[in-house]
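Engineer: Quick one, structure for this:
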Amino acid sequence: MNDQLTILQTAAVALLKQLIATPSFSKEEDKTALLLETFFTGRQIPVQRIGNNVIVRNKHYDPGKPTLLLNSHHDTVKPNPQYTRDPFAPDVEEGKLFGLGSNDAGGCLVSLAASFLYFYEHKGPYNVIFAATAEEEISGTGGIELIINDLPPIAAAIVGEPTQMQMAVAERGLMVIDCVSHGKAGHAARNEGENALYKALKDIEWFRSYQFDRVSDLLGPSRMNVTVIETENKAHNVVPAVCKFVVDTRINECYTFEEVLEIIRAHVDSEVLPRSTRLRSTSIALDHPLVKAGSKLGRTYYGSPTTSDKALMPFPSLKMGPGDSARSHTADEYIYVKEIEDGIALYIQLINEVQNG
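Structural biologist: Have a look, this model is predicted:
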């Protein structure tokens, strides 16, 4: 295995350098999708392309067997304005591979791709499918959500995100809420009207101070933060009739989105309009074969405060990958080459444990 592992590690790093050098902002991932397609077709592996999503199946795929999905994304955010390096230059210095998307989630993506290659010709008890997906950074509908119905039934998934190869077994849900406070316009000099901004402040204070009762052992309490506020009029002497504000809501697995909305509407006077209820909190059972295999390999588990494509998967999924979440979206982003090499080896061990369990 050592020679094969070295070849896979080298191929993965080379692929990541190509991906870094190719801009792939969300909804603009066609060129990196082509790179990934070529990576597999060049190895005589048939590719299914749906939009900017690239899907490959193990050689001896058997619909009668359970299927393990390996998934990560190949889109990136725009470069942080504080970059001091060329974000598209895949330079290696002191063991660090620099470049936009190197850590989030390029290192995970190529590590899972290499792990798929390792199992491509195996005839184990599980099928293995690899899916490189688009639009994860914007929670778009053209990514994992687009291909779910084209995948076979999935028994479980490994979602590649930078977790230092520890196991994120739960994720907070994300619900963005638009709130609208209504008043009545009037002339500020005559103290006329009903100030919608002042009415909004009362509700904002409630969002700031409210504490949810149910606290998760993995994710802690649910939280709400008001992040944007605006009025429609721009004149200084007009009392605003409408004030809008946005609430970023991070919800643990103890509450449904519907329960949270019910609580909010019972306490505020503003209109409460959720933008989406797609990105729900998720968790995988601690006795699931993936988690048990990871524990056997010395991996720890935790609850993740961030969301990923895991939130859109209607089957058990474990978030785990090389790199560090703290580096994501930062200037001069990087991942250690050794993190990728070790990540591939550990992914292979993890999948072997599940296959042999």
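
Engineer: For the rest of this, base every contact and every neighbour count on C-alpha atoms.
Structural biologist: OK.

Engineer: looking at this, H236 is in a strand?
Structural biologist: No. Counting by DSSP: H, G, I helix; E, B strand; the rest coil, H236 is not part of a strand but coil.

Engineer: Can you report how many residues neighbour it?
Structural biologist: 9 (other C-alpha atoms under 10 Å).

Engineer: do the same with R57
Structural biologist: R57: 23 neighbours (other C-alpha under 10 Å).

Engineer: wait, isn't it in contact with A113?
Structural biologist: No. The pair R57 / A113 is not scored as a contact, 11.2 Å apart, by C-alpha atoms under 8 Å.

Engineer: any common contacting residues for these two?
Structural biologist: Common neighbours of R57 and A113, counting by C-alpha atoms under 8 Å, 6 or more residues apart in numbering, are F130.

Engineer: quick one, helices of the stretch 201-350 of the chain?
Structural biologist: 257-267, 289-296, 337-356 (DSSP state H, counting those that start in this stretch).

Engineer: Minimum distance to L318: which of these has it?
Structural biologist: Judged by C-alpha to C-alpha, the one of those that comes nearest to L318 is helix 289-296, at 7.3 Å.

Engineer: Could you pull out the buried residues of the closest one?
Structural biologist: Under the neighbour-count criterion of 16 or more other C-alpha atoms under 10 Å, helix 289-296 has 289-295 buried.

Engineer: Same check on stretch 267-282?
Structural biologist: In stretch 267-282, counting by 16+ other C-alpha under 10 Å, buried: 268-270, 272, 279-282.

Engineer: can I assume H73 is in contact with A113?
Structural biologist: No. Counting by C-alpha under 8 Å, H73 does not reach A113; the two are 11.2 Å apart.

Engineer: Settle it for me: which of these two has more neighbours?
Structural biologist: Higher neighbour count among H73 and A113: H73, with 30 against 27, using other C-alpha under 10 Å.

Engineer: excluding its backbone neighbours, what's nearest that one?
Structural biologist: Of all residues not flanking H73 in the chain, T133 sits nearest, at 4.6 Å (C-alpha to C-alpha, 6 or more residues apart in numbering).

Engineer: so that neighbour touches N71, yeah?
Structural biologist: Yes. With contacts counted by C-alpha under 8 Å, T133 reaches N71, the gap being 7.3 Å.

Engineer: Against T133, how distant is L350?
Structural biologist: Going from L350 to T133 by C-alpha to C-alpha, to the nearest Å gives 22 Å.

Engineer: quick one more, to check against the first:
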Amino acid sequence: TPPEEARNAIVAAAEDVLRLREFDWGPIHPRLGRAHANITIIQGGIAHNVIPDACEFCLDVRTTPLESHAALFARLNEFLQSELTVRSDRLVPVETPEDSPIVRAASAAAGERPPAGSPTMSDMVFLAGTPAVKIGPGQSIRSHTPDEYILESELIEGAAAYIAIIRSYFSAAGETMT
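Structural biologist: Modelled structure (predicted):
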């Protein structure tokens, strides 16, 4: 095939990557917003003078409880030209009802701060329906970054929050703690 007629796999992948800006990521969750994705890896080509016949990219998709992985995958599969493969579908979004005792305890300990959502992965997904909250020291914006860190003052504040949540949770259940 003459070079001007050859299909360039990198160009085809790039077109799909750009099309993702136009994709409808579904309904807006009140705490998490919409599902979203980021291209985290792209690989293609074998030499500077060979038109690439293959290109792969990794789409890190973060979903919400409002749409199943299967439904979102089906919509993405129809929208994009690329062949899609699910790497893992076991990490589903989870949500704990606001009237759950653990949420009430965390809210009481947080004081003025209202409950919020987190678009990042946590071990909550493995608790199989057990009411849980995700809380930790530091600022979420620094999570999953190359230089992730927390300040000593944030660690101390976080430990105090854990104690307050535990006390609130057990006092609501009629237990006393010393």
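
Engineer: Mind checking the TM-score on these two?
Structural biologist: Superposed pair, TM-score by TM-score structural alignment, normalised by the length of the second structure: 0.80. Supporting alignment: 168 aligned residues with a C-alpha RMSD of 2.3 Å.

Engineer: Just the strands from the stretch 201-350 of the first structure, written as ranges.
Structural biologist: Using DSSP state E, counting those that start in this stretch, the strands found in the stretch 201-350 of the first structure span residues 223-231, 238-239, 242-251, 271-274, 282-283, 301-304, 317-319, 334-336.

Engineer: So for A33 of the first structure, which of those strands sits nearest?
Structural biologist: Among these, the nearest to A33 of the first structure by C-alpha to C-alpha is strand 334-336 (21.2 Å).

Engineer: Around E205 of the first structure, how many other residues sit close by?
Structural biologist: 12.

Engineer: Looking at the second structure, name the residue matched to it.
Structural biologist: Counting by TM-score structural alignment, E205 of the first structure corresponds to L18 in the second structure.

Engineer: Buried deepest among the strands of the stretch 201-350 of the first structure, which one?
Structural biologist: Ranked by average neighbour count under the criterion mean count of other C-alpha atoms under 10 Å, these are headed by strand 317-319 at a mean of 29.

Engineer: In the second structure, which residue range corresponds to it?
Structural biologist: Counterpart in the second structure of strand 317-319 of the first structure, with TM-score structural alignment as the criterion, is residues 132-134.

Engineer: Am I right that I50 of the first structure is in contact with T133?
Structural biologist: No. Using C-alpha under 8 Å, I50 of the first structure makes no contact with T133, being 9.4 Å away.

Engineer: if we can go back for a sec, max pairwise distance over the buried residues of stretch 267-282 of the first structure: which two?
Structural biologist: D269 and T282 (30.4 Å).

Engineer: Quick check, A164 of the second structure in contact with A109.
Structural biologist: Yes. Between A164 of the second structure and A109 there is a contact under C-alpha under 8 Å: 5.4 Å.

Engineer: Please identify which of the two sits among more neighbours.
Structural biologist: More crowded of A164 of the second structure and A109, by other C-alpha under 10 Å: A109, with 20 against 16.

Engineer: So that one is in contact with I165, correct?
Structural biologist: Yes. Assessed by C-alpha under 8 Å, A109 of the second structure is found in contact with I165 at 5.4 Å.

Engineer: more neighbours, I50 and T133 of the first structure?
Structural biologist: Set I50 of the first structure next to T133 and count neighbours by other C-alpha under 10 Å: T133 wins out with 27 against 15.

Engineer: Looking at the first structure, name the residue matched to P52 of the second structure.
Structural biologist: P52 of the second structure maps onto P240 in the first structure, by TM-score structural alignment.

Engineer: measure its match to A188 of the first structure for me?
Structural biologist: On the measure of C-alpha to C-alpha, P240 of the first structure and A188 of the first structure end up 9 Å apart.

Engineer: Those two: who's more crowded?
Structural biologist: P240 (27 against 15).

Engineer: neighbours around G298 of the first structure, how many?
Structural biologist: 10.

Engineer: residues contacting it?
Structural biologist: Counting by C-alpha under 8 Å, 6+ apart, G298 of the first structure makes contact with nothing.

Engineer: Then D60 of the second structure?
Structural biologist: Applying C-alpha under 8 Å, 6+ apart, the residues contacting D60 of the second structure are 37-40.

Engineer: Put together JSON lines for those residues, with distance to L127 of the second structure on each row.
Structural biologist: Converted to JSON lines, the contacts of D60 of the second structure look like this (distance: C-alpha to C-alpha, whole Å):
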{"residue": "A37", "distance to L127 of the second structure": "24"}
{"residue": "N38", "distance to L127 of the second structure": "26"}
{"residue": "I39", "distance to L127 of the second structure": "29"}
{"residue": "T40", "distance to L127 of the second structure": "28"}
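
Engineer: Can you tell me how far the alignment partner in the first structure of G33 of the second structure is from E253 of the first structure?
Structural biologist: Aligning on TM-score structural alignment places G33 of the second structure opposite G220 in the first structure. Distance, G220 of the first structure to E253 of the first structure, by C-alpha to C-alpha: 10 Å.

Engineer: just to revisit the earlier point, would you reformat the buried residues of helix 289-296 of the first structure as TSV and include distance to I147 of the first structure?
Structural biologist: Formatted as TSV, the buried residues of helix 289-296 of the first structure follow (distance: C-alpha to C-alpha, whole Å):
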residue	distance to I147 of the first structure
P289	25
L290	23
V291	25
K292	28
A293	27
G294	27
S295	30
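
Engineer: residue boundaries of the strands in the stretch 1-150 of the first structure?
Structural biologist: Counting by DSSP E, counting those that start in this stretch, the strands of the stretch 1-150 of the first structure are 48-50, 53-57, 67-73, 92-93, 96-98, 127-133.

Engineer: now those strands in TSV, with distance to N2 of the first structure?
Structural biologist: Formatted as TSV, the strands of the stretch 1-150 of the first structure follow (distance: least, C-alpha to C-alpha, whole Å):
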stretch	distance to N2 of the first structure
strand 48-50	30
strand 53-57	24
strand 67-73	22
strand 92-93	24
strand 96-98	23
strand 127-133	21
